[in-house]
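>>> Sequence unavailable; structure follows:
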């Protein structure tokens, strides 16, 4: 798992700058671990110019998907069996591009991952537990965002 020693809690807050986000992550590390020594924002964590993240969320309809997102199982996503009070649990793929066109640092990856999910309901699973490489058959490397409660 990548970044599995980093504590973070996803929320609905959209961070406008990576500097603001970096400060929030650093402070969160200090709150949880009493130190931020494991948070290395400039460390390259994915040596790809583009990748996909996969995560679970609850959405009311497809309008909540961002421009760079698709549903993994679009046919059954809004099936009545998958509904709970008008919300549907779905698996989402988000296409991310590295700002430098080469690779993702820990800061850029977590910043983009956080903001990608900010407009969605994550239920009880808001605590970041790292990433796992996914075995989806796609052109781009795909990483599952592991979250716990």
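Sure, I can see it. Quick caveat, the model's predicted, so the values are computed rather than measured.
>>> Please make it C-alpha for all contacts and neighbour counts, starting now.
Noted.
>>> And the residue nearest the centre of the protein?
For the chain, the residue nearest the mean C-alpha position is residue 113 (3.4 Å; CA atoms, centre = their mean).
>>> Not counting its neighbours along the chain, what's nearest it?
Nearest residue to residue 113 in three dimensions, chain neighbours excluded: residue 53, at 7.7 Å (CA to CA, 6 or more residues apart in numbering).
>>> quick one: the residue located most distally from the centre of the chain from residue 87, how far?
In terms of distance from the mean C-alpha position of the chain, residue 80 ranks first, at 26.3 Å (CA atoms, centre = their mean). To residue 87, residue 80 is 10 Å away according to CA to CA, to the nearest Å.
>>> what's the answer for residue 99, then?
According to CA to CA, residue 99 stands 33 Å off from residue 87.
>>> quick one, which of these two is more surrounded?
Neighbour count, other CA atoms under 10 Å: between residue 99 and residue 87, residue 87 has more, with 16 against 12.
>>> show me where this protein has helices.
When assigned using DSSP state H, the helices of the chain occupy the ranges 18-33, 106-117.
>>> Helix 106-117 and the longest one, what's the angle between them?
Computed with axes from the mean of the first three to the mean of the last three CA atoms, to 10 degrees, the direction of helix 18-33 lies at 100 degrees from that of helix 106-117.
>>> Take this one as well and set it beside the first:
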């Protein structure tokens, strides 16, 4: 099951003080980009689990992972300087997000947590959200790949 393929977002815009502020601006962004605002239901439960794993690509420095992130690369990944540009390495990362209520994720909470997780990362030119694609998980925690592109006019 893929998620959020009918909405768009840009991870380089404003940082938000609260989930309420984020959701208000998220809805405005849907209208601004020509997306169907009616397709966004912030209260819809999109994940029936207390946690979710999100896999994404970002440019990172050695030892620059957040506490809830795992590097999905070989152990010696940072040893090869030829893989870096300006001291940053393009890496696949997995972040584990936890639901506030300990049971499930409403759409607005998941998008807000994604925004907070991804915004500090260097994504290169691909900073526009294009959806979450379901991945095979080795645990009971659902896993998704975060698709990003160069503009919110493209679709997967």
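In hand now; what should we look at? Source: prediction; values computed, not measured.
>>> ok so, going back, wait, the residue nearest to residue 113 of structure 1 sits on residue 140?
No: at 9.8 Å, residue 53 of structure 1 does not count as touching residue 140 under the criterion of CA atoms under 8 Å.
>>> So for these two, which residue has more residues nearby?
residue 53 (23 against 15).
>>> if you skip the residues just before and after it, what's nearest to residue 23 of structure 2?
Residue 23 of structure 2 sits nearest to residue 108 (CA to CA, 6+ apart), 6.2 Å away.
>>> now swap in residue 94 of structure 2 and tell me
Using CA to CA, 6+ apart, the closest residue to residue 94 of structure 2 is residue 55 (4.3 Å).
>>> Identify the residues contacting the one you found.
The contact partners of residue 55 of structure 2, by CA atoms under 8 Å, 6 or more residues apart in numbering, come to 92, 93, 94, 95, 143, 144, 145, 146.
>>> From those residues, keep the buried residues only.
When those are checked for burial by 16 or more other CA atoms under 10 Å, the buried set is 93, 94, 95, 143, 144, 145, 146.
>>> quick one: the fourth one from residue 43 of structure 2, how far?
As defined by CA to CA, residue 143 of structure 2 lies at a distance of 21 Å from residue 43 of structure 2.
>>> got it, and the fifth one?
In this view, residue 144 of structure 2 and residue 43 of structure 2 are 20 Å apart by CA to CA.
>>> Also the second one?
Summarising the geometry, the distance separating residue 94 of structure 2 from residue 43 of structure 2, computed by CA to CA, is 25 Å.
>>> wouldn't residue 29 of structure 1 be in contact with residue 23 here?
No: using CA under 8 Å as the test, residue 29 of structure 1 is too far from residue 23 to be in contact (9.9 Å).
>>> Residue 96 of structure 2 and residue 62 of structure 2, how far apart?
Relative to residue 62 of structure 2, residue 96 of structure 2 is positioned 20 Å away (CA to CA).
>>> How about residue 141 of structure 1, nearest residue that isn't a chain neighbour?
Nearest in space to residue 141 of structure 1, with sequence neighbours left out and distances taken as CA to CA, 6+ apart, is residue 51 at 5.1 Å.
>>> and the one you found, how many neighbours?
21.
>>> separation between it and residue 119 of structure 1?
Computed with CA to CA, the distance linking residue 51 of structure 1 and residue 119 of structure 1 is 20 Å.
>>> can you check residue 69 of structure 1 too?
Distance, residue 69 of structure 1 to residue 119 of structure 1, by CA to CA: 12 Å.
>>> Over to residue 71 of structure 1?
Distance, residue 71 of structure 1 to residue 119 of structure 1, using CA to CA: 15 Å.
>>> what residues are up against the nearest residue to residue 44 of structure 1 once chain neighbours are set aside?
Among residues not flanking residue 44 of structure 1 along the chain, residue 105 sits closest, at 4.1 Å (CA to CA, 6+ apart). Contacts for residue 105 of structure 1 (CA under 8 Å, 6+ apart) come out as 41, 42, 43, 44, 45, 46.
>>> Understood, closing this out.
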